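The sequence isn't on hand, but the structure is:
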C-alpha cells in the first residue's frame, strides 16, 4: 500500500473505500499468514495472542508514514527498532515492570 492510500483511506467517500478495500484486505491477509506461520512454528511465545500481534504489526506499519521525520531517522533504523520491540519488548535485562 502507498503512503497516500494509508493516510487518506478513512477520509475517502464510501464508494472509493469499497474499491480500495481489496488492497487493504490483501495487506491484512499477508500479515495474518505471516503471524500464523510464525505461531505454528513456535517463533512466537505461546502467551502472545497471534490475532493481537497481527493487528499490532499491521496497524503500526500502516501508520509509519504518518510519523514525523525526526521519529524515523532512516527506514532501516526504524524497522530495526520495531523488530527489537517485537522480539524483546521494552524492559531490559533485569528490568521490572511488574
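Alright, I've got the coordinates. Note that the structure is predicted; figures quoted are calculated from it, not measured.

Every contact and neighbour count from this point should use C-alpha atoms.
Noted.

How much space separates residue 50 from residue 2?
25 Å (Cα to Cα, to the nearest Å).

of the two, who's got more company?
Neighbours per residue (other Cα atoms under 10 Å) separate residue 50 from residue 2, with residue 50 holding more: 20 against 8.

Verify the stated contact: the more buried one with residue 39.
Yes: checked against Cα atoms under 8 Å, the pair residue 50 and residue 39 is within contact range at 6.8 Å.

let's bring in a second one:
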C-alpha cells in the first residue's frame, strides 16, 4: 500500500488516494482502472466515484500529492544544510532527497515520475502548477551556484535543470534494489552532476 500523510477526517478518501498511487506506480496510467484501485483500497468501485468524479480527477490528485511530497522532502533536506553551504553541494543534497523519496518513501512520488508523460493534456495542465513550484527550487539552486562560483557559467541553466530532473525521474523505470543499493545510485548520480556542473 502506498505511503502517505493521513487525513483522519476522511479515511476512505485517503485509502483511495493511496491505492491509486500504488496501482499507478506499478501499472502506469494507461493500464490503471478504477476497479483495480477499488480492489487495492478494499472498497467497492462505486465508493471511488463518491469521492472523485472520474479516473482523471483521481489521477490528477495523486499526481499533485506526489509532487508536493517530493517538493516537501527536498525542501526539508535543503533546510537542514548549514548556512553558506555552496550551491553545488546543495544540488547534491537535493539529488539525494529526490531519489530517496521517489524510490523508497512514497508511491505517490513514484506515480508522478512514472506517469507524467502518459497523462492526457487536461490532467497535465491541472498538475503543471505544482510542477512549476518544484522546478523553481532547482532553478534557484543552479542560479545560486553560478552566482557563488560553484557551478559553471558557460552552461545553459535551463538545459542543466531539465537534464538533471529528467534523469532523476527516469530512475524508477530501471533501478532495482535487488541489483544495486540506493546509496550507490545516489553517489553515482551526484558524481555525474558534480562533474558536469562544477566550476573549474
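Right, received. Where do you want to start? What you see is a predicted model; the values in this text were computed from it and never measured.

Need the TM-score between these chains.
In this superposition the chains share a TM-score of 0.75, using TM-score structural alignment, normalised by the length of the first structure; 89 aligned residues with a Cα RMSD of 2.1 Å.

buried ones in the helix ranked longest in the first structure?
The longest helix of the first structure (DSSP state H) is helix 14-40. For helix 14-40 of the first structure, a neighbour-count test (16 or more other Cα atoms under 10 Å) marks 17, 28, 31-32, 35-36, 39 as buried.

So for the first structure, the centremost residue is which one?
Centroid check for the first structure by Cα atoms, centre = their mean gives residue 57 as the closest residue, at 2.2 Å.

And the next helix or strand past the longest helix of the first structure?
helix 50-63 (DSSP states H and E).

Specify, as a residue range, where that following helix falls in the second structure.
The counterpart of helix 50-63 of the first structure in the second structure, using TM-score structural alignment, spans residues 157-170.

can you list the residues that contact that stretch?
For stretch 157-170 of the second structure, the external contacting residues (Cα atoms under 8 Å, 6 or more residues apart in numbering) are 95, 98-99, 113-114, 135, 138-139, 142-143, 193.

can you redo the residues you listed as TSV with distance to residue 79 of the second structure?
Shown next, in TSV, are these (distance: Cα to Cα, whole Å):
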residue	distance to residue 79 of the second structure
95	14
98	14
99	17
113	24
114	27
135	17
138	14
139	16
142	16
143	17
193	21
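
and the longest helix of the first structure, how far from the second structure on average?
Averaged over the aligned pairs, helix 14-40 of the first structure sits 1.3 Å from the second structure after superposition, using mean Cα distance after the TM-score superposition for the first structure.

That helix - contacts with which helices or strands?
Contacts defined by 3 or more Cα pairs under 8 Å, 6 or more residues apart in numbering; DSSP states H and E place helix 14-40 of the first structure against helix 50-63.
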